[in-house]
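*Asks:* Just to be clear, the model below is a prediction. Sequence and coordinates:
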Amino acid sequence: MAAIDIQDLTVVFPDGTTGLSRVNLEVAEEEFLALIGPSGSGKTTLLRTIAGFLQPSSGSLHIQGRDVTRVPPEKRRMGMVFQQHAVWPHMSVAANVAYPLKQAKVARPERERRVREALELVGLGGYGSRKPASLSGGQQQRVALARAIIADPRVLLLDEALSALDEPLRDSLRRELVSLTRRQGLTTVHVTHDRAEALSIADRVVVLMAGEVQQIAEPAELTRRPATAQVAAFIADAAVLEGSLDDARVTCPALGLSWSQAEVELIGDMGTTTGVVQLAVLPAAVETLPPGTPGAVPARVASVLFAGEYFSLTVETESGHRFRAAVRGPRPRVDEAVSIRITRPLVYPA
């Protein structure tokens, strides 16, 4: 049985805007799922619908086999942590964490015991008497997390819960969060706008665009084989170009390049497709070479960023198309002339 089972979920707002369109999704017990997509893609709408803050226009939502489509949020046994810490400044840390148990009329000795355990779990043992104003941003977010898990939720929902924190604090809390959810056996749904974060912490990633699910995949599969050219552009900074396909070759007229079908990655149901296709060129498929290299495309360096073990380049061809590439060695110069070679582009039906 799936922890969360969503079938044909649609949300249409009062002004007629479609927030979600026939979303189907199953989340396994104890799975850590990330929702990602551009602004307005529907990821927060989906999370708030799972939480019960939004009512779907159609479709169904089951939590551990129970239909909760019309069940109010407080009866869904879910914990939720928002981007802003949402701790009450007039209450002590312990009172903040104890609030859900107090609302549930749990006896005081039991509340105090569980508050101590929850604070220890998030690394705040001994902080119960302090006020939130005396805590750092990361510590306040830990308080919010302790409050979310103290009532033994079936599902933990995270809405940009780490995005307001600075690095390296964000990285540290990200690691602790993954460990905590594993130890507690929590099913977790995490909304983030940070692609690297989603890929690094999730068991699977859901890519949403315009209220529709574009792909659900494990991180390695998502980056290696994006389902559409648009997903490739969003997830992996792929350049997307128009091309043509015939029985033998794939051609990109804008660059004057062509490849045999054995030299490209055909993705999706190509069927008997001939004619116009979309090409997605991942950064790993772009090799930067000296200017004037035979068979390569002339280009110039448009931008350079240091990325640890390599330099991340944006290169622009004479046709105005831009590609990402990784280069090791000396730092390239902006406006430096180069050539690029493209290998194994991804090919999608247009």
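*Replies:* Perfect, thanks for sending it.

*Asks:* going forward, measure contacts between C-alpha atoms and count neighbours the same way
*Replies:* Fine.

*Asks:* what residue is smack in the middle of the protein?
*Replies:* Ile36 (3.3 Å; C-alpha atoms, centre = their mean).

*Asks:* who's in contact with the nearest residue to it once chain neighbours are set aside?
*Replies:* Distances taken as C-alpha to C-alpha, 6 or more residues apart in numbering place Val207 nearest to Ile36, at 5.2 Å, with adjacent residues excluded. Applying C-alpha atoms under 8 Å, 6 or more residues apart in numbering, we find Val207 in contact with 35-37, 213-216, 231.

*Asks:* take a look at this one as well, against the first:
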Amino acid sequence: MTGRPSPTTDTAAGGRGTRRALPYAVHTRGLTKTYPGGQDAVRGVDLTVATGEMFAFLGPNGAGKSTTVSMLCALKRPSAGDAWVAGANVLTESHLVRRRVGVLFQHSALEPDLTCAQSLQLHARLHGLSRSDARSRTGQVLSAARLAEHRHARVRTLSGGMRRRLDIARALLHEPRVLFLDEPTAGLDPPARARLWQHLRRLREDERITVFVTTHYLEEAEYCDRLAIIDHGRIVAHGTPAGLKSALGQETVRLRTSDNRRAAALLRTDHGRTAFDGGEEVTVPVTDSAEWLPRLCATLGAHGIHIHRATATVPTLDDVFFHHTGRPFDPESGTP
């Protein structure tokens, strides 16, 4: 890596004072991490995240998401490539990177027997805030997290969703420019996950920061302005959720039949379609479902196959992942 200027170069010394607006909050070129023994966890990642974006880094477990975030936060040293975060080079200006980012990893670092206010004030002091500033900032982030009425509650008494909001509040104490959240909804039930995403969108506006979220939940990427999909250490797709789906130019017909295996084979033979037997249903990518659905059903009916259910869907991020990797998205299918 080098320390030469990048599109994110900034002359500010850190914090949230006066500074020149940056086009990119994150900018990488060929970012690579190779572990002893030759295992490549991250393989030449090129990535840009605009200032103020809500950005999703999407991929299966073990695909390289956490390793990439650790390098971007200057917590792990890249093996090769260049990276700048909030205007600072992750290798030559690591102290500035750490000052300008907030980080939340999967496992909470909160002390369960402290109160919410005590936990935040302690962390603020570790960041170098004075006692008065630590108290003031603690009150601000508790209010932003909608936990002000719980300031005297012990951390262990909070629900899972409330604890994650407190974790995020802790990461915001020093007013970072970029907030990195590694699997922030892991372990939460669907309603709590939805509420946390509402909280993140509100924080992005209120705190005027860039939010960089890693996740293996495909549906969560829909909440973001843009996303990148990483698989086996490489970026396989990037863009807006709508743009990536529309680029496929196809819809999907889903059929539940009396004989899915035979149905898939017939559709491949008679219509030359790429039909997949997924066990419970047959999926067929098409360009126009309104045209193809009656034709496919007629073919199966002519061969004595009963159709119990037929639906058509627009492309999903599952389809995007399959298109770029040749396999369905499986959160557990990443590299070790």
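*Replies:* Now that the structure is in, tell me what you want to look at. Since the model is a prediction, treat every value here as computed from it, not as a measurement.

*Asks:* Got a TM-score for the two of them?
*Replies:* The TM-score (TM-score structural alignment, normalised by the length of the second structure) is 0.71; 275 aligned residues with a C-alpha RMSD of 3.8 Å.

*Asks:* hang on, the earlier thing: so how far is Gly52 of the second structure from the corresponding residue of the second structure for the residue nearest to Ile36 of the first structure?
*Replies:* For Val207 of the first structure, the aligned position in the second structure is Ile229, judged by TM-score structural alignment. Noted for Ile229 of the second structure: a distance of 20 Å to Gly52 of the second structure, by C-alpha to C-alpha, to the nearest Å.

*Asks:* okay, and the longest helix anywhere in the first structure goes to which residues in the second structure?
*Replies:* Ranked by residue count and defined by DSSP state H, the top helix of the first structure is helix 169-184. Mapped onto the second structure using TM-score structural alignment, helix 169-184 of the first structure covers residues 192-207.

*Asks:* sorry, back to before: so the residue nearest to Ile36 of the first structure lies in a strand, does it not?
*Replies:* Yes. Val207 of the first structure forms part of a strand when assessed by DSSP: H, G, I helix; E, B strand; the rest coil.

*Asks:* Let me know the distance separating it from Val68 of the first structure.
*Replies:* Relative to Val68 of the first structure, and taking C-alpha to C-alpha, Val207 of the first structure is found at 24 Å.

*Asks:* swap in Leu255 of the first structure?
*Replies:* Counting by C-alpha to C-alpha - Leu255 of the first structure and Val68 of the first structure are separated by 53 Å.

*Asks:* likewise Ile340 of the first structure?
*Replies:* For Ile340 of the first structure, the distance to Val68 of the first structure - C-alpha to C-alpha - is 54 Å.

*Asks:* Tell me which of the two has more neighbours.
*Replies:* Ile340 (25 against 18; other C-alpha atoms under 10 Å).

*Asks:* secondary structure class for the more buried one?
*Replies:* strand.

*Asks:* doesn't Ala284 make contact with it?
*Replies:* No. Proximity of Ile340 of the first structure to Ala284 does not meet the contact threshold set by C-alpha atoms under 8 Å, at 11.9 Å.

*Asks:* Give the equivalent position in the second structure for the residue nearest to the centre of the first structure.
*Replies:* In the second structure, Ile36 of the first structure lands on Leu58 (TM-score structural alignment).

*Asks:* what residues are up against its match?
*Replies:* Residues near Leu58 of the second structure by C-alpha under 8 Å, 6+ apart: 65, 214-218, 221, 227-230.

*Asks:* Which of these sits closest to Arg262 of the second structure?
*Replies:* Leu218 (30.3 Å; C-alpha to C-alpha).

*Asks:* Tell me how far the closest residue to that closest one other than its chain neighbours lies from His238 of the second structure.
*Replies:* Among residues not flanking Leu218 of the second structure along the chain, Leu317 sits closest, at 6.3 Å (C-alpha to C-alpha, 6+ apart). From Leu317 of the second structure over to His238 of the second structure the distance is 11 Å, taken as C-alpha to C-alpha.

*Asks:* anything in contact with each of these two?
*Replies:* Shared contacts of Leu317 of the second structure and His238, counting by C-alpha under 8 Å, 6+ apart, come down to Leu244.

*Asks:* I am finished for the moment; much appreciated.
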